[in-house]
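Enquirer: coordinates only, sequence not included:
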């Protein structure tokens, strides 16, 4: 299959059938809003934009008005080929926070050479125990009330047939230490890797690479040809570049946080 590898990062704007999602899909703008009781900015965001220098500020105004009307924090994905080229600077001037600078990495499957820790057991999140453990690992800094809201949402999501996102959890000596997520492309034979949090006390023990290997093997068994990830240039990107992943571009991720959303 001959594929422009950058296209592997084109997100299908159609909503997940198991999540209530509102989508704006135009040639110049694609965004989605998924109401979440946790008020996480990662639940909604701008997936695509294409404006002229003259129309960009009006476009930003439209996006801000859209999410302000829904009182929702959100993310904004700014790729290196986005138009206009100075959109990142415009967002920073408006008060957006630069959350991450990422490499758009792609690897052919299978992936070889990953540092695997054989003492780590990885399982799919499928029951109440793994569900609770995964939320605790993913958000150790949240209070119990906010984690409970996410638990209710995720419990309902995993109970819905046809959900597109999947969750894995790593255990070491019976303790949950790391979590990760993935989604299969609806357009290509590819898996999109996301997440991957490791509790600070268990970092540098191979949990991240072990979770990458686990998801890559699942994808290979499913018939996928590629694995993709937006990898943070400070942390995961250097690891993955040594293990067969190649960059096909870069992207910045901006956040309009809850505090700005509530006051806008």
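Expert: That came through, no problem. These numbers were taken from a predicted model, which means no experiment stands behind them.
Enquirer: could you use CA atoms for every contact and neighbour count after this?
Expert: OK.
Enquirer: ok, residue 30 touching residue 59?
Expert: No. With contacts counted by CA atoms under 8 Å, residue 30 stays clear of residue 59, the gap being 11.4 Å.
Enquirer: can you pull the contacts of the closest residue to residue 20 other than its chain neighbours?
Expert: Leaving out its chain neighbours, the residue that sits closest to residue 20 by CA to CA, 6 or more residues apart in numbering is residue 34, at 6.1 Å. Neighbouring residues of residue 34 by CA atoms under 8 Å, 6 or more residues apart in numbering: 19-22, 43-44.
Enquirer: another one to put next to it:
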């Protein structure tokens, strides 16, 4: 059964990613996140609902963002963003730094059957410090940034230790030859499995590790009542794997980098797709 475009669009619009310890600045028209220093990007617009002229509203966001003193603002153009937003960002020096796309799969009849990995993969939920630290290490290898402080890893492990058995979701870590090789998260919200942070260590790519992590997350989602899987995936990397797994693309959501001061946008790649 195919998913209605309206249902996917609504589920995507309801999904605003924000880590627990981010600084949040918001008003009636926008929300900006200031990420902790160990993330692979610093500043991001995660919602934008202008009530007046689009150009003036974009300028207001940029003016507020400049008060952080950072060189670059990430701005994702969502499926429901105002028409013409991409052009406004480009006119202000924005460039596409990450091609994301919204993909979804119908889980109403169960999880799709995926081809087993070529590698001998074992999987663990990141519900203890050691596994949570392995997750963070793989994320740094794949996404950039640096390891969070130990206390943040402890907090994440404790959170998942409660959420995983309760059906709220968590993070899976894949191991090959005893070493952490890949990871990916899932959160179950209103019957939708939101897939995030899917990444494989470069040395382990091409052996089905991502597929094994995906399979674990989808199986968990179905077990806990999800009827839709939703992911904002990298069009060049995870996108092809997801489509082979039965996901359908519903549209692009590119991430733009906008310079906030002279010297141009940073080259760091922001965002953690699924």
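Expert: Received the coordinates, thanks. Quick caveat, the model's predicted, so the values are computed rather than measured.
Enquirer: would you turn the contacts of residue 34 of structure 1 into TSV with neighbour count, secondary structure and distance to residue 246 of structure 1?
Expert: Formatted as TSV, the contacts of residue 34 of structure 1 follow (neighbours: other CA atoms under 10 Å; DSSP: H, G, I helix; E, B strand; the rest coil; distance: CA to CA, whole Å):
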residue	neighbour count	secondary structure	distance to residue 246 of structure 1
19	16	coil	32
20	12	coil	35
21	15	coil	32
22	14	strand	33
43	18	helix	28
44	23	coil	28
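Enquirer: and which of the residues you listed is nearest to residue 111 of structure 1?
Expert: residue 43 (29.7 Å; CA to CA).
Enquirer: for stretch 9-26 of structure 1, buried residues please.
Expert: Residues of stretch 9-26 of structure 1 classed as buried: 9, 18-19, 23 (neighbour count, 16 or more other CA atoms under 10 Å).
Enquirer: over to stretch 105-113 of structure 1?
Expert: Neighbour counts using 16+ other CA under 10 Å place 105-111 of stretch 105-113 of structure 1 among the buried residues.
Enquirer: what's the most distant pair in the residues you listed?
Expert: Pairwise over the buried residues of stretch 105-113 of structure 1, using CA to CA, the maximum falls at 105 and 110, 14.8 Å.
Enquirer: where do the strands of the stretch 101-250 of structure 1 begin and end?
Expert: Here the stretch 101-250 of structure 1 has its strands, by DSSP state E, counting those that start in this stretch, at 120-124, 165-172, 175-184, 190-198, 226-232, 246-256.
Enquirer: next step: the buried residues of stretch 9-26 of structure 1 restricted to strands.
Expert: Mapping the buried residues of stretch 9-26 of structure 1 onto strands (DSSP state E) picks out residue 23.
Enquirer: out of the buried residues of stretch 9-26 of structure 1, who's nearest residue 222 of structure 1?
Expert: The closest of the buried residues of stretch 9-26 of structure 1 to residue 222 of structure 1 turns out to be residue 9 (CA to CA; 19.0 Å).
Enquirer: just to revisit the earlier point, looking at the buried residues of stretch 105-113 of structure 1, which is nearest residue 211 of structure 1?
Expert: residue 111 (12.3 Å).
Enquirer: grab the nearest non-local neighbour of residue 159 of structure 2.
Expert: Using CA to CA, 6+ apart, the nearest residue to residue 159 of structure 2 is residue 127, at 7.7 Å.
Enquirer: how about the counterpart of residue 10 of structure 2 in structure 1, secondary structure?
Expert: In structure 1, the residue paired with residue 10 of structure 2 is residue 7, using TM-score structural alignment. Of the three states, residue 7 of structure 1 takes helix under DSSP: H, G, I helix; E, B strand; the rest coil.
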